[in-house]
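[1] how does the following fold in three dimensions:
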Amino acid sequence: MTDRIPDMPRRLVAEALGTGFLVAAVVGSGIMAERLTDDVALQLLCNTLPTGAILVVLISTLGPISGAHFNPAVTLGFALRREIGGGPALAYAAAQIAGGCLGAVAAHLMFALPPLQASVTIRTGGAQWFAETVAAFGLMGVILAALPRPATVPWVVGLYITAAYWFTASTSFANPAVTIARALSDTFSGIRPADVPAFILAQCLGAALATAVFGWLLRRSG
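    Just a heads-up that it's a prediction; the model follows:
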């Protein structure tokens, strides 16, 4: 028997499902953190750990189906490497965004909040945009570096995001689909809709730069 690559509908459902659970973890843990403590540093820690943990789980379980991008910036990186075509890449991004938005709705419903909200949390400015560029650059870079050892990918991604929550000024959104979904949540993890486009531009720039730099860095000579 030979392994078959899953068909596109299953791949898209996996991308939507994975991004949905990721956003539900980000938003839901932020809501829980706000209800448990008034200490902002502790709230951030309570938001960080579930996010890193769910990434390990989702990439491990759904990776064999879709590749577990769960992130249009990561899909962009693989498109630049010509490992996914333009049409499938756009379909992936659409599935990721739709799944992420549904994940935010699910998180709200679990905590008896209005399903759709508009965040008022301001996240803007040069430092935040640079932080998102760095966050996405690092994320794409560690993915590419870990690819030759597939079993390590869930762990390096989960651990990287856990760390990047704390060393980036933006708390490392690093994902356009998650950014859009978080704009629909006026909770701890939200972002004002007006601030979303600049974040997405920075994330895509970071992923594209990492694709070029790590493509060169990891290229075998000879």
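[2] going by C-alpha atoms from here, please, whenever you check contacts or count neighbours.
    Noted.
[3] what sits against P114?
    Residues in contact with P114, defined by Cα atoms under 8 Å, 6 or more residues apart in numbering, are H108.
[4] mind checking what secondary structure it has?
    Under DSSP: H, G, I helix; E, B strand; the rest coil, P114 falls in the coil class.
[5] for it, give its distance to A104.
    Here the criterion is Cα to Cα, to the nearest Å. By it, P114 lies 11 Å from A104.
[6] second input sequence below; structure requested for side-by-side comparison:
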Amino acid sequence: MHQKLLAELVGTIMLLATVVGSGIMGETLAAGNAAVALWGNTAATGAILIVLILAFGPISGAHFNPAVTLVFLAKGEVSRQQAAAYIGVQIIGAVLGVVLAHAMFDQALIQTSLHIRTGTGQWISEAVATFGLLLAILGTLRARPDAVPYAVGLYITAGYWFTASTSFANPAVTIARSMTNTFSGIAPSDVWPFIAMQFIGAFIALFLFKALGKRNLAS
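    Sure, this is the predicted structure:
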């Protein structure tokens, strides 16, 4: 269990260091071009997800995401104790990853984001983003388990661009990103609607996955 928690902690630290760090780097180099900054942020995030899942998947399952952990709890694949421990270290790891990114770029270690992300379109986007992420994970696990890292990395890469919210799709990430007033930040007041929609999207995906499984068995 200690190895699994360490894998979740380190993986989530590296995920957030990449999300926030690449956002800072992209914004710095893009000279005001938001599309270029977003592309840099996107490419780095998609790439690191593939690497982290390949590295830590055999140890902890590479959840790095409370929504993923709760879906696996609902499927009976992790215990309540393990789920609670995973979620705790995911949130801690996410915050530490933001601090690490700030340290690398010589910024104040803890900040409060002023980046407003609110409104119906943003909320729907977070439900859609998390719905698609969980479908990608569950579907690929069923059909091609070895392809999960690539499916997740590619889905999040796409999600940055086809959702209005740029696809946070992760409650721990959302909480931690409220602590950076940089390109990837989110205002603290906007965090909880995002998280609520992320959980809704995740469990709709689980419901659909189970329905599709029953259909396949029946046919």
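[7] list the TM-score for the superposed pair.
    Structural agreement between the two chains, given as a TM-score (TM-score structural alignment, normalised by the length of the second structure), stands at 0.96; 215 aligned residues with a Cα RMSD of 0.8 Å.
[8] find the residue closest to the residue nearest the centre of the first structure in space, skipping its chain neighbours.
    The structure's the first structure has its C-alpha centroid closest to N175; by Cα atoms, centre = their mean the separation is 4.0 Å. Nearest residue to N175 of the first structure, sequence neighbours excluded (Cα to Cα, 6 or more residues apart in numbering): N71, at 5.3 Å.
[9] mind checking what the one you found lines up with in the second structure?
    When the second structure is aligned by TM-score structural alignment, N71 of the first structure is paired with N65.
[10] that match is in contact with P171, isn't it?
    Yes: between N65 of the second structure and P171 there is a contact under Cα atoms under 8 Å: 6.7 Å.
[11] between these two, who's got more neighbours?
    Higher neighbour count among N65 of the second structure and P171: P171, with 27 against 21, using other Cα atoms under 10 Å.
[12] what's the neighbour count on A55 of the second structure?
    Burial of A55 of the second structure is recorded as 16 neighbouring residues (other Cα under 10 Å).
[13] quick one: contacts for it?
    A55 of the second structure touches nothing, counting by Cα under 8 Å, 6+ apart.
[14] can you find the partner of it in the first structure?
    Aligned partner of A55 of the second structure by TM-score structural alignment: T61.
[15] so that match is in which element?
    When elements are assigned from DSSP states H and E, T61 of the first structure belongs to helix 40-66.
[16] give me the mean deviation of that helix from the second structure.
    Helix 40-66 of the first structure differs from its equivalent in the second structure by a mean of 0.3 Å after superposition (mean Cα distance after the TM-score superposition for the first structure).
[17] could you pick out the longest helix of the first structure?
    For the first structure, the longest helix by residue count, based on DSSP state H, is helix 8-36.
[18] please identify the buried residues of that one?
    For helix 8-36 of the first structure, the buried set under the neighbour-count rule, 16 or more other Cα atoms under 10 Å, comprises 11-31, 33-34.
[19] packing partners for it?
    If contacts are counted by 3 or more Cα pairs under 8 Å, 6 or more residues apart in numbering; DSSP states H and E, helix 8-36 of the first structure sits against helix 40-66, helix 86-110, helix 176-182.
[20] okay, and the counterpart of L201 of the first structure in the second structure sits in which element?
    Here L201 of the first structure is matched to A196 in the second structure, going by TM-score structural alignment. For A196 of the second structure, the enclosing helix or strand under DSSP H and E is helix 191-218.
[21] now do the buried residues in that helix.
    Of the residues in helix 191-218 of the second structure, 191, 193-195, 197-206, 209 count as buried by neighbour count, 16+ other Cα under 10 Å.
[22] got the contact list for S113 of the second structure?
    Residues near S113 of the second structure by Cα under 8 Å, 6+ apart: R177, S178, M179, T180, N181, T182, G185, I186, A187, P188.
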